[in-house]
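Student: sequence unavailable; structure follows:
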């Protein structure tokens, strides 16, 4: 039985490798940053996102390469979008999940700006930074979303939510492993009923609602995080402390790492610019 399973795994790996080669040939010659971006691991993510359909993966990847050539996410620098991070509405956590994934903490109730374009640049910057800080052998990140202070009047516009999902799904496929929505208020249901239709099936399965009084949802979260690392805002024992000045120093250091990775002089950069899916899950009665 073990031999049979092993042979099946080997056959699947061989199939995936052949698909990567097929996609590589379909794309044709690449140069510069596009060549650097399109590693075998990258091609696998696009194939995975499109159920190993080469034509669909090729179309998706080409759209991303076009987006990256104009948006230039690897060139965004912290000093361009630092104002977006002043309240700590989105930042990279100082801990990983049980699988070594980078963790991004989102606190939508702490929104502090009005420009959706700048908010999206801030999001893209932090996604790129999360990827930059992934340990070797790990390619995905986890999101923890804290709804403290959230209300319909202070929530992000639907356009912003849709653009966030578009960027994540279409230009960073298979980068999100899990997203925990922790203790959203009942009123969030109205917002979720609209937003969920922007999610594809794969992303939908990765979104989990967690309520402190719901044992099953808490256990799902515990399977991903050690409570000693998890902040109290998410049911853990750690203290969540965001220091904008210290985080800025960290990001500036990472900007240099990113410049080295992509092969350009940072000084020349411009300055100034397995569980069930998340169907609507209302909070259980106490």
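Tutor: Okay, I see it. What you see is a predicted model; the values in this text were computed from it and never measured.

Student: all contacts plus neighbour counts: C-alpha atoms, from now on.
Tutor: OK.

Student: how far does stretch 149-164 stretch from one end to the other?
Tutor: Using C-alpha to C-alpha, to the nearest Å, one end of stretch 149-164 lies 20 Å from the other.

Student: quick check: buried residues in that stretch?
Tutor: For stretch 149-164, the neighbour count (16 or more other C-alpha atoms under 10 Å) marks 150-151, 155-156, 160-162, 164 as buried.

Student: just send the residues you listed back as a markdown table, with distance to residue 205 too.
Tutor: Shown next, in a markdown table, are the buried residues of stretch 149-164 (distance: C-alpha to C-alpha, whole Å):
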| residue | distance to residue 205 |
| --- | --- |
| 150 | 23 |
| 151 | 25 |
| 155 | 23 |
| 156 | 22 |
| 160 | 21 |
| 161 | 17 |
| 162 | 17 |
| 164 | 17 |
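
Student: what about versus this one:
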């Protein structure tokens, strides 16, 4: 790290010494004993501009206070059937760890439907995953390996990606904006697998719009990406949707829900849900746990994020129009015959 970066870290440390107690408290919940590493994430997200990084961090801390993010791991989504419905339609889970000890987060982009609960429940669930990762999973990995581990790997499964995904762009933009503004630089690498033609066509248009820092993190793998991913993680940590290629793979992969890292029956989700219920009881041991979603203030997407969302929507629309025209021509041929 160069001297200019060291100076930037020093400056932002000094600025953070001036924040009031509520901001300082929620900042501790963020950094979990690693303030410098957290400050570096915000500096990277703003290209090492100290004033912009400081503003981004203060805005994040104020968002955490206003939205009571420090308490979100005390707010289980109940009843359990509702949470199971969320898990079945918001495909997200931890499948294991890389060879370097980084958590492997699997995301079912193509098959997530987000149609079993309100938007607030999906946002609540996503933020709970983020907070559990940052407050429990990453500190445990750091302790286990004896060195700081503050990032994860994400594997995005595009299986089943369809034009109907247009209906989900608004919600996905909300979630993406929350991550970009409040959990920056938490992902080391994005691996995209099982990409259909519609993704490949869209990616060609979207890729140039991304910042170089983001583009470098994204790797589009062939097929389910099994062989490439085995270079960075063991077979046991592969998400279930990456275990299709190669002889003998079916012998290692069962069909039970416990093997599906998206399912509530998976060990990770059982641990997460039990943790949240325990935290709720510790906070209010006498009062019954209340139902209802945890409302979070949705931040406005920055212009770049909004532009990318519009581009994706436009490309999907073009694809839909082309498909519609092809179907019409095919119908004419069939009827003409």
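Tutor: Done, it's in. Fair warning: this is a prediction, and the values are worked out from it, not measured in the lab.

Student: tell me how the two chains score on TM-score.
Tutor: Taking TM-score structural alignment, normalised by the length of the first structure as the basis, the two superposed chains have a TM-score of 0.74; 258 aligned residues with a C-alpha RMSD of 3.5 Å.

Student: just give me the closest of the buried residues of stretch 149-164 of the first structure to residue 213 of the first structure.
Tutor: Proximity of these to residue 213 of the first structure, judged by C-alpha to C-alpha, is greatest for residue 150, which lies at 19.3 Å.

Student: map that closest one across to the second structure for me.
Tutor: In the second structure, the residue matched to residue 150 of the first structure (TM-score structural alignment) is residue 161.

Student: and its match, what does it touch?
Tutor: 109-111, 196, 198-199 (C-alpha atoms under 8 Å, 6 or more residues apart in numbering).

Student: for residue 133 of the first structure, same thing?
Tutor: Residue 133 of the first structure neighbours (C-alpha under 8 Å, 6+ apart): residue 102.

Student: of the contacts of residue 161 of the second structure, buried ones?
Tutor: 109-111, 198-199.

Student: restricted to helices, list these.
Tutor: 198-199 (DSSP state H).

Student: just the closest of the buried ones among the contacts of residue 161 of the second structure to residue 150 of the second structure, please.
Tutor: Nearest to residue 150 of the second structure among those, with distances taken as C-alpha to C-alpha, is residue 109, at 23.7 Å.

Student: SS state for the residue lying closest to residue 198 of the first structure once chain neighbours are set aside?
Tutor: Among residues not flanking residue 198 of the first structure along the chain, residue 162 sits closest, at 6.4 Å (C-alpha to C-alpha, 6 or more residues apart in numbering). Recorded secondary structure, residue 162 of the first structure: helix (DSSP: H, G, I helix; E, B strand; the rest coil).

Student: isn't residue 162 of the first structure up against residue 200?
Tutor: No - counting by C-alpha atoms under 8 Å, residue 200 is not a contact partner of residue 162 of the first structure; they are 11.9 Å apart.

Student: and which of the buried residues of stretch 149-164 of the first structure is nearest residue 31 of the first structure?
Tutor: residue 164 (28.2 Å).

Student: tell me who's in contact with that closest one.
Tutor: Per C-alpha under 8 Å, 6+ apart, neighbours of residue 164 of the first structure: 120, 123.

Student: which one in the second structure is aligned with it?
Tutor: Under TM-score structural alignment, residue 164 of the first structure pairs with residue 175 in the second structure.

Student: ok, now residue 55 of the first structure?
Tutor: Per TM-score structural alignment, residue 55 of the first structure is aligned with residue 51.

Student: give me the contact list for whatever helix or strand that match lives in.
Tutor: Secondary structure assignment for residue 51 of the second structure, by DSSP states H and E: helix 50-66. If you take C-alpha under 8 Å, 6+ apart as the criterion, helix 50-66 of the second structure is touched by 8, 11-12, 15-16, 22-23, 26-27, 42-43, 45-46, 70, 181-182, 297.

Student: just the buried ones from the residues you listed?
Tutor: Counted by 16+ other C-alpha under 10 Å, the contacts of helix 50-66 of the second structure give 8, 12, 16, 23, 26-27, 42-43, 45-46, 181-182 as buried.

Student: strands of the first structure, start to end?
Tutor: 90-96, 102-106, 141-146, 176-182, 207-210 (DSSP state E).

Student: how about those strands in TSV, adding distance to residue 66 of the first structure?
Tutor: What follows is the strands of the first structure, written out as TSV (distance: least, C-alpha to C-alpha, whole Å):
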stretch	distance to residue 66 of the first structure
strand 90-96	26
strand 102-106	26
strand 141-146	24
strand 176-182	21
strand 207-210	28
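
Student: of the ones you listed, which is nearest residue 266 of the first structure?
Tutor: strand 90-96 (21.5 Å).

Student: let me know the angle separating that closest one from strand 102-106.
Tutor: 140 degrees (axes from the mean of the first three to the mean of the last three C-alpha atoms, to 10 degrees).

Student: what is strand 90-96 of the first structure packed up against?
Tutor: On a contact count with 3 or more C-alpha pairs under 8 Å, 6 or more residues apart in numbering; DSSP states H and E, strand 90-96 of the first structure meets strand 102-106, helix 116-132.

Student: can you do 10 Å?
Tutor: strand 102-106, helix 116-132, strand 141-146, helix 244-262 (3 or more C-alpha pairs under 10 Å, 6 or more residues apart in numbering; DSSP states H and E).
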